[in-house]
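**Student:** Below is the sequence, then the predicted model.
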Amino acid sequence: MKLLFPRPRGGLFAAAALAGAALLTACSPIKIVNGLTPSSTYGFEGDIGYGAAPRQRLDVYTPLPASMAANGAKPLVVFFFGGTWSNGDRASYKFVGEALASRGAVVVIPDYGLSPVFKYPVFVQDSALAAKWALDNAARLGADPKQVYVMGHSSGGYNAAMLALDARWLGAVGGSPKQFAGWIGLAGPYDFLPIENPQAQVAFNWPDTPPDSQPLAHASAAAPRTLLLAATKDKLVNPVRNTGQMATKLRAAGVSVETHEYDDLSHITLIGNVAKPLQWLGGPVLPPVLAFVGLPAGR
């Protein structure tokens, strides 16, 4: 299913959109967004080790009783942040944790090894270890172990895709993609050889990048159900080559794929739109994510 969410570009909406874009590209945009994000709408357990390395730490956001589903079953979403595998940290994505936990999901946001210190496949291996921790601890956290999802934005969407599509990574830590109820990619790069981005070149040791590092190479009938979201005017990750090709190949293999394309969002505002302070930017992005993981899709 392909859904488009166009918005008028004139008048007050255009001014608001420009203001939001400016907010997200300011000196400390995520700090501003997180500062405006409620802190009383979820439970929190932070700085948990999923491995021994300094970057192998994660935070957990849990729903308050009032936001639990009527049957008590809660999905668990492991969210991987973007940053060209070169920057970012879990604390900066409080707004994602709040958006999902306040509506009934348990959310795990891990750090992972970043380039140039760590290169492919270390960040995928870290992501697999974090996802395995989430699978093993889902019941303890109050989530349904059969409703675990991996989700990511930009390079984090790549991480999520590799875990969902390439069984090597979870298999190495005693897990399997079959344990996922689905995966969610927001503006993820799934087919990007030859590599042009300088940071990505370092992260993947270009030109000695193995062809099987590309998620699209692993799209098959074994993939879990899939939700793909992209901005049609994304200038950083080509939505046709990446989201479009992934959707086409998975559907051809018989996988259930839902896609949403947004004319009024950019690569950055696609993820920013899930934050309460920025949901007026366009979209909406959060409702299809909530619906995909089995939660009420109210904005």
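**Tutor:** That came in fine, so what should we check first? Residues are numbered from 1 along each chain as shown.
**Student:** switch to C-alpha atoms for all contacts and neighbour counts from now on
**Tutor:** OK.
**Student:** Run a quick check on Val202 versus Leu114, I expect a contact.
**Tutor:** No. In this structure, Val202 is not within contact of Leu114 by CA atoms under 8 Å, at 10.6 Å.
**Student:** the helices in the stretch 151-299 of the chain, which residues?
**Tutor:** All helices of the stretch 151-299 of the chain, identified by DSSP state H, counting those that start in this stretch, fall at 155-165, 167-171, 198-203, 245-252, 267-272, 286-292.
**Student:** May I see the buried residues of the fourth one?
**Tutor:** Translated: helix 245-252. Gln245, Met246, Ala247, Lys249, Leu250, Arg251 (16 or more other CA atoms under 10 Å).
**Student:** Might you report the residue contacts of the last one?
**Tutor:** Residues in contact with Arg251, defined by CA atoms under 8 Å, 6 or more residues apart in numbering, are Val257.
**Student:** which parts of the lengthiest helix in the chain are buried?
**Tutor:** With secondary structure taken from DSSP state H, the chain has its longest helix at helix 122-137. For helix 122-137, the neighbour count (16+ other CA under 10 Å) marks 122-135 as buried.
**Student:** What of stretch 217-237?
**Tutor:** So stretch 217-237, judged by 16+ other CA under 10 Å, has buried residues 217-234, 237.
**Student:** re earlier: give the other helices and strands that the longest helix of the chain contacts.
**Tutor:** strand 76-80, strand 106-110, helix 155-165, helix 167-171 (3 or more CA pairs under 8 Å, 6 or more residues apart in numbering; DSSP states H and E).
**Student:** neighbouring contacts of that helix?
**Tutor:** Contacts of helix 122-137 (CA under 8 Å, 6+ apart): 50-51, 56, 58, 76, 78, 80, 85, 108, 110, 112-114, 145, 148, 150, 159-160, 162-163, 169-170, 173-175, 179.
**Student:** try this one side by side with the last:
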Amino acid sequence: MDTISLHGFTLERQPAPPVKAAEAYSDTALRLSAQPMPGIVSHRDIAWGPEPWQRFDVFAPEGVTQALPVLVFLHGGGWVVGWKEWGGFMAPAVAAAGAILVCPTYRLAPAHRFPVNLEDCLDALAAVKERIGDFGGDAHHIYVGGHSAGGHLAAMVGLRRDLWRGRIGKELRGILPVSGILDLVQANPAPESLEAAVYSTVLANPADDVAASPVTYAADLRMKLLLAWGEHDSQRVKASNAKMAAALSSMGISFDSMRLAGLDHFDTHLVLQNAGHPWYSVLSRWIAGQT
């Protein structure tokens, strides 16, 4: 595996991110994740299979005396780039909310096209469920979230119950996509656009755009859901979250949502270094069993 060293992490070398702003985001997320985290015990590169991508990082509070709920958070990167190390900086805030953070990786397009990434995420959840007790986690109390493409995958994990096949079940309590891309359907996307790349690079079959869209499965929501997006997010994120919210509301299905004032597509994740952010208030409320 060809590797590079960034902020003390040894990472698989990847192509440049699909948009320029993502480079600054990546550098910031890695820098934050490399900082010391007092009170947090880090377990990195836990293998759940023989392949390099079959790894997850676990971040647990020191001195855990009872099994804690688990937040599995999936990295973004347009399904074509991304490292699990982008999410580690959330650990202190997740711990303050009363949970353990797990950051897995998954295979990337174009070498591995959808639905390979979704199957990887489901397999990762199964591995977390099996192993998390070793790190002080409660295998019966799991949430899944993610940023951007990771938000899309988190939503698919929670909504596609027909794909669970014993890998995950009622222990999955809620979904938290942050700036998630919830509708992949785009008629006549502009050439070279991110929307066009979904068809040319991400999907194994371009005709699967509907089947690969979380909004298609809105009626199948059977757990808690928090939709979060930025005021200055990408248009497709804002539109797809609005479409999901409208679909759920039309069916009388309850969910939480928050529009993050003043934030763009990358700020919505980086702001989660702040334990006092309202996003964590929702997670804490869920953990406490409050509606």
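**Tutor:** Arrived safely, thanks for sending. What you see is a predicted model; the values in this text were computed from it and never measured.
**Student:** And the TM-score between them?
**Tutor:** The TM-score (TM-score structural alignment, normalised by the length of structure 2) is 0.80; 263 aligned residues with a CA RMSD of 2.8 Å.
**Student:** that older thread, need the helices and strands packed on helix 122-137 of structure 1 in TSV with mean neighbour count, can you?
**Tutor:** As requested, those are exported to TSV (neighbours: other CA atoms under 10 Å):
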stretch	mean neighbour count
strand 76-80	29
strand 106-110	29
helix 155-165	28
helix 167-171	19
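**Student:** Kindly reformat these as TSV containing distance to Leu193 of structure 1.
**Tutor:** Shown next, in TSV, are those (distance: least, CA to CA, whole Å):
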stretch	distance to Leu193 of structure 1
strand 76-80	22
strand 106-110	27
helix 155-165	13
helix 167-171	21
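**Student:** and of the ones you listed, who's closest to Thr209 of structure 1?
**Tutor:** Thr209 of structure 1 lies closest, by CA to CA, to one member of these: helix 155-165, at 15.0 Å.
**Student:** against structure 2, where does the closest one fall?
**Tutor:** Counting by TM-score structural alignment, helix 155-165 of structure 1 falls onto residues 149-159 of structure 2.
**Student:** Val255 of structure 1 matches what in structure 2?
**Tutor:** Counting by TM-score structural alignment, Val255 of structure 1 corresponds to Ile253 in structure 2.
**Student:** how about the strands of structure 1, start to end?
**Tutor:** Remark: strands assigned in structure 1 by DSSP state E are 2-4, 42-49, 57-63, 76-80, 106-110, 148-153, 180-186, 226-231, 257-262.
**Student:** export the ones you listed to CSV and tack on distance to Ala26 of structure 1?
**Tutor:** Shown next, in CSV, are those (distance: least, CA to CA, whole Å):
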stretch, distance to Ala26 of structure 1
strand 2-4, 28
strand 42-49, 27
strand 57-63, 25
strand 76-80, 22
strand 106-110, 24
strand 148-153, 19
strand 180-186, 22
strand 226-231, 20
strand 257-262, 23
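**Student:** quick one: Pro61 of structure 2 and Pro38 touch, right?
**Tutor:** No. Assessed by CA under 8 Å, Pro61 of structure 2 is found out of contact with Pro38, at 9.1 Å.
**Student:** Contact partners for the match of Val255 of structure 1?
**Tutor:** Leu221.
**Student:** The most centrally placed residue in structure 2 and Trp86 of structure 2, how far apart?
**Tutor:** For structure 2, Gly146 is the residue whose C-alpha lies nearest the centre (CA atoms, centre = their mean; 1.5 Å). As judged by CA to CA, to the nearest Å, Gly146 of structure 2 and Trp86 of structure 2 stand 11 Å apart.
**Student:** Quick check: neighbours shared by the two?
**Tutor:** His75.
**Student:** what's the burial count for the corresponding residue of structure 1 for Pro115 of structure 2?
**Tutor:** Matched across to structure 1, Pro115 of structure 2 falls on Pro121, judged by TM-score structural alignment. The burial count assigned to Pro121 of structure 1 is 15, neighbours taken as other CA atoms under 10 Å.
**Student:** need the contact list for Pro121 of structure 1.
**Tutor:** Pro121 of structure 1 neighbours (CA under 8 Å, 6+ apart): Phe204.
**Student:** how far away is the counterpart of Ala130 of structure 1 in structure 2 from Pro104 of structure 2?
**Tutor:** Aligned by TM-score structural alignment, Ala130 of structure 1 pairs with Ala124 of structure 2. For Ala124 of structure 2, the distance to Pro104 of structure 2 equals 7 Å [CA to CA].
**Student:** Overlap in contacts, the two.
**Tutor:** Common contact partners of Ala124 of structure 2 and Pro104 (CA under 8 Å, 6+ apart): Gln54, Phe56.
**Student:** what residue of structure 1 matches up with Ser234 of structure 2?
**Tutor:** By TM-score structural alignment, Ser234 of structure 2 lines up with Lys235.
**Student:** ok now do the aligned partner of Val41 of structure 2 in structure 1, which residues does it touch?
**Tutor:** In structure 1, the residue matched to Val41 of structure 2 (TM-score structural alignment) is Gly43. For Gly43 of structure 1, the contact set (CA under 8 Å, 6+ apart) comprises Tyr61, Thr62, Pro63, Leu64.
**Student:** returning to what we had before: ok, now how distant is the match of Ala130 of structure 1 from Phe114 of structure 2?
**Tutor:** Counting by CA to CA, the gap from Ala124 of structure 2 to Phe114 of structure 2 is 16 Å.
**Student:** secondary structure element for Ile11 of structure 2?
**Tutor:** Not Ile; residue 11 of structure 2 is Leu. Take DSSP states H and E as the rule and Leu11 of structure 2 turns out to sit in strand 9-12.
**Student:** Pro92 of structure 2 and Ala242 of structure 2, how far apart?
**Tutor:** In terms of CA to CA, Pro92 of structure 2 sits 31 Å off from Ala242 of structure 2.
**Student:** thinking again about what came up before, what are the neighbouring residues in contact with the residue nearest to the centre of structure 2?
**Tutor:** Contacts of Gly146 of structure 2 by CA under 8 Å, 6+ apart are Val72, Phe73, Leu74, His75, Gly76, His152, Leu153, Ala154, Leu176, Pro177, Val178, Gly180.
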